[in-house]
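Asker: can you look at this prediction? I've put the sequence above it.
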Amino acid sequence: MFKYISSLKNNTANKLSMEYNDHQLLERIRAGDKNAFETTFRKFYKKLRIYAYTFVKDNEDAEEIVQQVFCKIWERRGQLRLEGALQPLLYRSVYNESLSQLRHQKVKNTFQAYQTQQMEQRELNLSHQILANELNQHIQRAIAELPEQCRTIFQMSRFEQLKYQQIADALNISIKTVENQMGKALKVLRIKLVEFLPLIILLLYLM
């Protein structure tokens, strides 16, 4: 039906538009008169397309709206109210169809924006993970290169979250030794990881 209606838009109104007034055309459409339907389409198409354009601001969308309106009118012709005037019916139908199109487009745009945002977030999370993994590898390598006692004390403090006194008791060394070794470990790690400072700052920004 839509293809059939689309084929009518470039034709001019036929003689029926002069033989019958709008109310009579509406009656004949309701009765299933295809000639009356074609006449009505050709008579009002251009005006309705211009009217639809004032809402959607797109010629193709305006054409589609008018064609959709006439499709629905023909499909529901048996439900048309004969006491109503034809022209207000058509303009009201185009108005409603235009609003429906705008609502649909708004929902579509919102969904597309949501999809884009989710995709960007996934890409950001992936980049974040890659950077974090890369930095972690450098940190683990730097820790592995620490002297044994220095490395053990650092790991107990940072990874096991033990206090200095607990580390001293566990290793049977003085708390002063723990403090010195921690200071040494941090100094060495700062030197070894200084070239990765931009990466660390970027990760802190992304978190």
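Answerer: In hand now; what should we look at? Numbering: from 1, shown residues only.

Asker: please count neighbours and contacts with C-alpha atoms only from this point.
Answerer: Fine.

Asker: next one: the longest helix along the chain to chain centre, how far?
Answerer: Using DSSP state H, we find that the single longest helix of the chain is helix 86-144. How far helix 86-144 lies from its chain's middle: 3 Å, per CA atoms, centre = their mean, to the nearest Å.

Asker: what's the next secondary structure element after it?
Answerer: helix 148-158 (DSSP states H and E).

Asker: now do the buried residues in that following helix.
Answerer: For helix 148-158, a neighbour-count test (16 or more other CA atoms under 10 Å) marks 150, 151, 152, 153, 154, 155, 156, 157 as buried.

Asker: same check, this time on stretch 37-55
Answerer: Residues of stretch 37-55 classed as buried: 37-45, 48-53, 55 (neighbour count, 16+ other CA under 10 Å).

Asker: circling back: what's the longest helix of the chain packed up against?
Answerer: helix 22-30, helix 34-56, helix 59-75, helix 175-193, helix 197-206 (3 or more CA pairs under 8 Å, 6 or more residues apart in numbering; DSSP states H and E).

Asker: below is an additional structure, to be compared with the one above:
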Amino acid sequence: MRILHLDSTWHIRMIENNENEYIYWINLLRRGDDQALSHYFQLHNKSLLYFATRLIENPEEAQDIVANCFVALWEKRSDFEADENVKAFLYISCRNACLNFLKHIKIKTRVQELFYKELVQNEDTVLYHIMRSEVLQALRMEIELLPENYREVFKLIYFEHKRTDEIAGQLNLSVQTVRNYKTRSVELLKTAMLKKGFSNALMLTILLALDGI
């Protein structure tokens, strides 16, 4: 019972610390401190960029859209009452800008036409891409935290699409060792993602995303 009490106390303190951090940054933003803008940029830029690029299939335009979202955030900084409002504003602004871009281009690719129709008709599509972009951003960060040997093998498999025997020869390892590193890497990533609050229901999304990360 004592252990459970300590775990409970620690969990409450973690929640309180997180809430204090959220309050700190939102107050800085409302006061016009550019450190807050930098904080939210680092927090959301990569996932927003993935989100926009995925929807409009135009990396250069996606960068402009995301940059403009942060400009709009700064212009409206005094309007935000809570940290989650910032995130919602950024994604809604990004979604609307992507929709506007797709609406006005004269010739759309098949994929662009598909996303345009889904953006107009189905909010679930937007939510899926928001979820996927956040999963991938968190996953990229966790990959960089893997032990060096695991990380090297993992990247060769999923980034460079090399076969197990190729990696074994390149790194002077046995084939079984490469397989062990791969298995252990995936286990560590799953554990890390669960600790970040991603549920088991997202594990399939994560594994499917690995090949295209």
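Answerer: All right, it came through fine. Small disclaimer: the values here were computed from a predicted structure and weren't measured.

Asker: TM-score for these two?
Answerer: Aligned and superposed, the two chains score 0.38 in TM-score terms (TM-score structural alignment, normalised by the length of the first structure); 91 aligned residues with a CA RMSD of 2.8 Å.

Asker: ok, back up a step: and the helices and strands packed on helix 86-144 of the first structure: which comes nearest residue 93 of the first structure?
Answerer: helix 59-75 (6.3 Å; CA to CA).

Asker: residues in contact with the closest one?
Answerer: 1-2, 5-6, 29, 37, 41, 45, 48-50, 52-53, 56, 80, 90, 93-94, 97-98, 101 (CA atoms under 8 Å, 6 or more residues apart in numbering).

Asker: buried ones in that helix?
Answerer: Buried, per 16+ other CA under 10 Å, within helix 59-75 of the first structure: 61-71, 73-74.

Asker: I'd like the helices and strands packed on helix 86-144 of the first structure as TSV, with distance to residue 135 of the first structure appended.
Answerer: Below are those laid out as TSV (distance: least, CA to CA, whole Å):
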stretch	distance to residue 135 of the first structure
helix 22-30	75
helix 34-56	52
helix 59-75	52
helix 175-193	9
helix 197-206	7
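
Asker: which of the buried residues of helix 59-75 of the first structure lies closest to residue 23 of the first structure?
Answerer: Among those, and counting by CA to CA, the member closest to residue 23 of the first structure is residue 73, at 14.6 Å.

Asker: any idea how far the closest one is from residue 34 of the first structure?
Answerer: Plainly put, residue 73 of the first structure is 12 Å away from residue 34 of the first structure if you go by CA to CA, to the nearest Å.

Asker: could you do residue 103 of the first structure as well?
Answerer: Taken as CA to CA, the span from residue 103 of the first structure to residue 34 of the first structure is 32 Å.

Asker: and what of residue 180 of the first structure?
Answerer: 98 Å.

Asker: which helices and strands does the helix or strand containing residue 167 of the first structure pack with?
Answerer: Element membership of residue 167 of the first structure, judged by DSSP H and E, is helix 164-171. Counting contacts by 3+ CA pairs under 8 Å, 6+ apart, helix 164-171 of the first structure packs against helix 148-158, helix 175-193.

Asker: kindly reformat those helices as CSV containing distance to residue 115 of the first structure.
Answerer: As requested, these are exported to CSV (distance: least, CA to CA, whole Å):
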stretch, distance to residue 115 of the first structure
helix 148-158, 40
helix 175-193, 38
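
Asker: nearest to residue 129 of the first structure among those would be which one?
Answerer: When these are compared (using CA to CA), the closest one is helix 175-193, at 18.6 Å.

Asker: mind listing what's buried in the closest one?
Answerer: 175, 178, 179, 181, 182, 184, 185, 188, 192.

Asker: the fourth one reaches residue 155, doesn't it?
Answerer: Just to be clear, that refers to residue 181 of the first structure. No: with contact defined as CA atoms under 8 Å, residue 181 of the first structure does not count as touching residue 155 (11.3 Å).

Asker: identify the contacts common to those two.
Answerer: By CA under 8 Å, 6+ apart, no residue touches both residue 181 of the first structure and residue 155.

Asker: got the contact list for stretch 115-125 of the second structure?
Answerer: 55, 56, 95, 99, 102, 103, 126.

Asker: in the second structure, which spans are helices?
Answerer: According to DSSP H, the helices that the second structure contains are 2-31, 34-56, 59-75, 83-104, 110-121, 123-144, 148-158, 164-171, 175-195, 203-209.
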